[in-house]
Each structure stands twice: as structure tokens, then as C-alpha cells.
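K.L.:
Just to be clear, the model below is a prediction. Sequence and coordinates:
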Amino acid sequence: MVSLELPSAVMAFNQKPVRAVLLDISGVLKNCVDGKDVAIKGSVDAVNRLKASGMPVRFCTNETTTTRSALVKKLQAIGFKVEEDEVFPPAPATCLILKQRGLRPHLLIHPALEPDFKGMEQKDPNCVVIGDAQESFSYQNMNAAFQTLIALDKPVLISMGQGKYYSEDNKLVLDVGAYKAALEYACGIQAEVVGKPSQAFFLSVLSSMNAKPEETVMVGDDIESDVGGAQKCGMRGVLVRTGKYRPSDEQHPKVKPDSIVDNLAQAVDILLKTK
């Protein structure tokens, strides 16, 4: 594992040229404090400096508690210069998969995300789609999803991400992965994951900017989905000590970050010095 010492971190970026950057959003760009989005110190300027350098940047998120357009507006409201075609959440990719495969979803998602699935045929469902439904993860709603799956000859469960938890109001809260695991266990199936750490999801983001994995760095606060997922795809994974980060992440038994930095601002400092 690369330490936080600046020379070692620089070595991680110097392994190969960096020609593109993927950034997580929650925990890297912003935090939720008292129910409001707040930019992490230095992150707005860091994004501006990256873009000014000519470096292609995409925002790769597992955010499923709001639509992509609403998410972009929230980011813009707290100072980020971000366009909708630069932001890649799981919902649009999930809708495309549903249409391509003729799937009719039973949705267990946050109410604010429902507009992204508008027009999707949902009668007589032949699959279940789950996202971070938060309070909607009630026993009644989980049981309805279970009953839909168990009644199918070939049950299909699509999970928009598989995170275990995330940080909200300086507390760790359960993420969609915990509920995905419950449905998998109850039905004896394995979910299809759309979003990080899915390799197909990462590759679709890279394709949008004609970037090669070996020349791309992913910066995130999730040791498994962000860092581990990126590394399995051939990218370098940088862990920030913000958001959901915990000191124990640095001793993860399977994932060793290419670099660990205090925050996005430090990552960009190093990246631009070694560009």
C-alpha cells in the first residue's frame, strides 16, 4: 500500500501517464450535513483546476436517491461546474438494460428517483430493481420484492450498486448492498449489479471519453466499490480520507489503494504536478 507521504503518492501517479480521471461524488466532492449538501473543503477548486488543465473528468456515482438532473442541479448549487453528460449514476444505465432485455421491473427505489423510470412498463413484473430506497426499505416493501422474485421461474434481481454503507450527517448508514444481500439469501440468487464496482459500468464511463483503463485514475471514498472496482478494471484507485473513509480501510484484506490522500484537493495537487 502506498503511504500518505507525498513522494510515495507521487510515485503512484507516475506509474503510467494519467490522461483521464473519474471522481466519486458523495464523500469526495460533497457531504450531507443536517440534510443539506455541503462541498468538502477544496473540492470545488480541485475540480476547476482539473478541468482547466484539459484533463477529461467524469463523475462516477452510485447515487440513487435522486434523478441525474436533480443531482447535477444540487452540485451546481454548491459551486461545482458540472454538466449532466459528465455524470454517470446507475439509473439511466439500468433503464437501458431493462429496455434492451424486455424487462418489466418491480421497483424498490427512493421516491425521488421514480421520474428516471417514467414510461417504463411495470405491469406483470418479471424482475426486481432496487436502489437506495432509504425509508422505503420497510418490511412490507422488502417482502413485496421477495414475493415478486420467488414467484418467477427465472428470477432477475438488478441492484443499482452494492455498497454496504455510506456517510450521512457524520454517521454511517446502511446502503443498498445490505438489502440486496437479504433478497439474494432469501431467494437463492445472485443480483446483477449496475453501478460501481461493475466492470461494465466503469467501461461505459471510460468509453464516454475515449479513455484507456491503464491511463485513468479513480478517486473515491469506498475502498471496495471505488478503489477495488477500479483496480479490477485496470485503473488506478486512489482512496480519500473523507466521506465514509475509516482508518481500517488502509488495512483492507483484499484491496490495496494505489495511493491514499487526505482529500480530493491533495489528489489533484499531486496529479497536476506529475502530469
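P.N.:
Thanks, I have the structure now.
K.L.:
Going by C-alpha atoms from here, please, whenever you check contacts or count neighbours.
P.N.:
Will do.
K.L.:
all strands for the stretch 1-150 of the chain, in order.
P.N.:
20-23, 30-33, 36-39, 57-60, 87-88, 105-108, 127-130 (DSSP state E, counting those that start in this stretch).
K.L.:
could those strands go into a markdown table alongside mean neighbour count and distance to H252?
P.N.:
A markdown table is the format used below for these (neighbours: other C-alpha atoms under 10 Å; distance: least, C-alpha to C-alpha, whole Å):
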| stretch | mean neighbour count | distance to H252 |
| --- | --- | --- |
| strand 20-23 | 23 | 21 |
| strand 30-33 | 19 | 23 |
| strand 36-39 | 18 | 27 |
| strand 57-60 | 22 | 22 |
| strand 87-88 | 22 | 27 |
| strand 105-108 | 22 | 31 |
| strand 127-130 | 24 | 27 |
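K.L.:
Dump the ones you listed to CSV, plus distance to V173.
P.N.:
Output for the strands of the stretch 1-150 of the chain, formatted as CSV (distance: least, C-alpha to C-alpha, whole Å):
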stretch, distance to V173
strand 20-23, 21
strand 30-33, 12
strand 36-39, 16
strand 57-60, 20
strand 87-88, 23
strand 105-108, 18
strand 127-130, 17
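K.L.:
put this beside the first:
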Amino acid sequence: MAAWGERLAGVRGVLLDISGVLYDSGEGGGRPIAGSVEAVARLKRSGLRVRFCTNESQKSRGRLVGELRRLGFDVSEAEVTAPPPAACRLLQERGLRPHLLVHDEVRSEFDQIDTSNPNCVVIADAGEHFSYRNMNRAFQVLMGLADPVLISLGKGRYYKETSGLMLDVGGYMKALEYACGVEAEVVGKPSPEFFRSALRELGVEAHQAVMIGDDIVGDVGGAQRCGMRALQVRTGKFRPSDEHHPEVKADGYVDNLAEAVDLLLLHADK
């Protein structure tokens, strides 16, 4: 690997994953990862542009930001790029009326969307709502369409809560793909358009940005395919085998966000 100075030179903007990088979600709002609250504050004081880029689809942005602020993070709703608003834009642009297989907490994000007589299915991390009945209903909607459209708010395999690893939306998305013979359109990481949208909101070019995440495929691989650099933290869903992934290699591995910020403040935008 090249020296850190070479790997981080010219960085002007930072995209931060939330779950597994800033905090581990869970009962009572979760808990911050050691050093992450101050690390975010230091980044913001540094003059580097910062944006939060998450696949969270069990909570509205408002609730997510409220939880983060209670944990001490300096973050506003306007600084967060998340899948539900992006999905709503896509639905409106294409005149799609979704059958929603989503968590109750994010249904409000779709309040302005026509859901009558569905001509597509939107699936997200529905948590306990991933019952056979609900999955079968989504299956029936798709099978009843001449041109079935399945939109997924992410394709993660799992994530980490304070109680341990939790199954994510990706497995359920794959089940519907297999059963219906369709390929899902992913809105969220690692979708290139999702990263490009975050970069536009950040106001920097891909080669000037670095993504910091805990997911070797969704965060690191997705960002690199868009021309960004990417660091993987050894927190959240990180597994030691990630450092030997057969297809994706991060531009650097760090123990946590605090270490990543130390390196950025020393070498970025040089």
C-alpha cells in the first residue's frame, strides 16, 4: 500500500456511513462508538466538507437524526443522504405506484406517493414485518404485473446492533428476485447514482472525496466504483476476512473513525 499521504492527498470532502461507524443502533437509541462524537466535531471544524451517507431504512431521517443528536453528534437532517427520499424521487419521475414492504417508521417518507393499484414493489429493512404473509403479498403483486418492477432500499446482508449482527434487506430482496425472476433496482449503497447524489450534495468531485464505512462491499466497493477513495473501519459489521476480500480492497483500514480523522487531518487536501 502507498503511504497515507499519497492515499489521502487532495481530499476535500468526506462521506460518513452512520451505523457501525458513528454508532451501533439498538435499544434505547443505541450507543456511540468510542471517539466518534468528537471525531465528527473535529472533521467539521477542519474545513473539510462532511456528509452522512446511510442505507438506514428502518427509521425516518428525522428520527435517525434525533437519535444521533441525543448521543451528542452534530448532525442535521439536511446533511443526511438516505434511500427513502431518493426512492420517492424515482417513483415520481417514473409514475410508479408502490406496494410498500417497509418498516412502519419510514412509511411517513412515502406520504406524498400514490400507493393505489400498485405497479411496483418497494422493499426496505422491514424488520419484524418480514413475515411470510407480507413477503408473499409482495410476491403476488410482482407476479401480477406484465412488467414487474422491484425497488430495494439497499442490498446489505447484515448490520450490527448493540445486541449483535442483524439480518438486513438484501436476503429478502434476493428471495423476491429468485421467486419472481426479476432483478431489483437498488436505491442506496452500493448504487452508483446514490453515491453520485451524495457527491452533488457534498459539492466535490469523486476524486476529491473519501468514503468511510464498515461495509467492504456496500461502502468501500460502491464508493470506489464511483471514483472515490474509501477507508474501512474495524467497527460495526467489519470482519477480519474483509481485509482479504477477493474483489474489493479498501484504500486503507483503520481501527475506528477517530483514527481515520487523525489521518485525514494530517494528510487531506495537501
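P.N.:
Received, thanks. Computed from a prediction, not measured in an experiment: that's the story for all the values here.
K.L.:
hey, where'd the helices end up in the first structure?
P.N.:
Taking DSSP state H to define them, one finds helices in the first structure at 6-14, 43-52, 68-77, 90-101, 139-150, 176-187, 199-207, 229-232, 264-274.
K.L.:
Superposed on the second structure, what's the mean shift for the third one?
P.N.:
Here the mean offset of helix 68-77 of the first structure against the second structure after fitting is 0.8 Å, by mean C-alpha distance after the TM-score superposition for the first structure.
K.L.:
Output the residue interval of the second structure matched by that helix.
P.N.:
Under TM-score structural alignment, helix 68-77 of the first structure corresponds to residues 61-70 of the second structure.
K.L.:
circling back to that earlier point, among the strands of the stretch 1-150 of the first structure, which is nearest P213 of the first structure?
P.N.:
strand 20-23 (8.9 Å; C-alpha to C-alpha).
K.L.:
And the closest one, what does it pack against?
P.N.:
strand 57-60, strand 216-220 (3 or more C-alpha pairs under 8 Å, 6 or more residues apart in numbering; DSSP states H and E).
K.L.:
Tell me the residue in the second structure aligned with V18 of the first structure.
P.N.:
Looks like V18 of the first structure aligns to V11 there (TM-score structural alignment).
K.L.:
Isn't its match up against Q208?
P.N.:
Yes. At 4.6 Å, V11 of the second structure counts as touching Q208 under the criterion of C-alpha atoms under 8 Å.
K.L.:
and the two? which has more neighbours close in?
P.N.:
Each of V11 of the second structure and Q208 has its neighbours counted (other C-alpha atoms under 10 Å); V11 has more, 24 against 20.
K.L.:
ok, how many other residues are close to Y165 of the first structure?
P.N.:
Using other C-alpha under 10 Å, Y165 of the first structure is surrounded by 16 other residues.
K.L.:
how about it, what's its partner in the second structure?
P.N.:
Structural alignment (TM-score structural alignment) places Y165 of the first structure against Y158 in the second structure.
K.L.:
check contacts around the most centrally placed residue in the second structure.
P.N.:
Nearest residue to the geometric centre of the second structure (C-alpha atoms, centre = their mean): N55, 2.5 Å. Contact analysis of N55 of the second structure by C-alpha atoms under 8 Å, 6 or more residues apart in numbering lists 82-83, 153-154, 188-189.
K.L.:
Next one: the nearest residue to E67 of the second structure once chain neighbours are set aside relative to S19 of the second structure, how far apart?
P.N.:
Leaving aside its sequence neighbours, E67 of the second structure sits nearest to G29 (C-alpha to C-alpha, 6 or more residues apart in numbering; 5.8 Å). Per C-alpha to C-alpha, to the nearest Å, G29 of the second structure is found 12 Å from S19 of the second structure.
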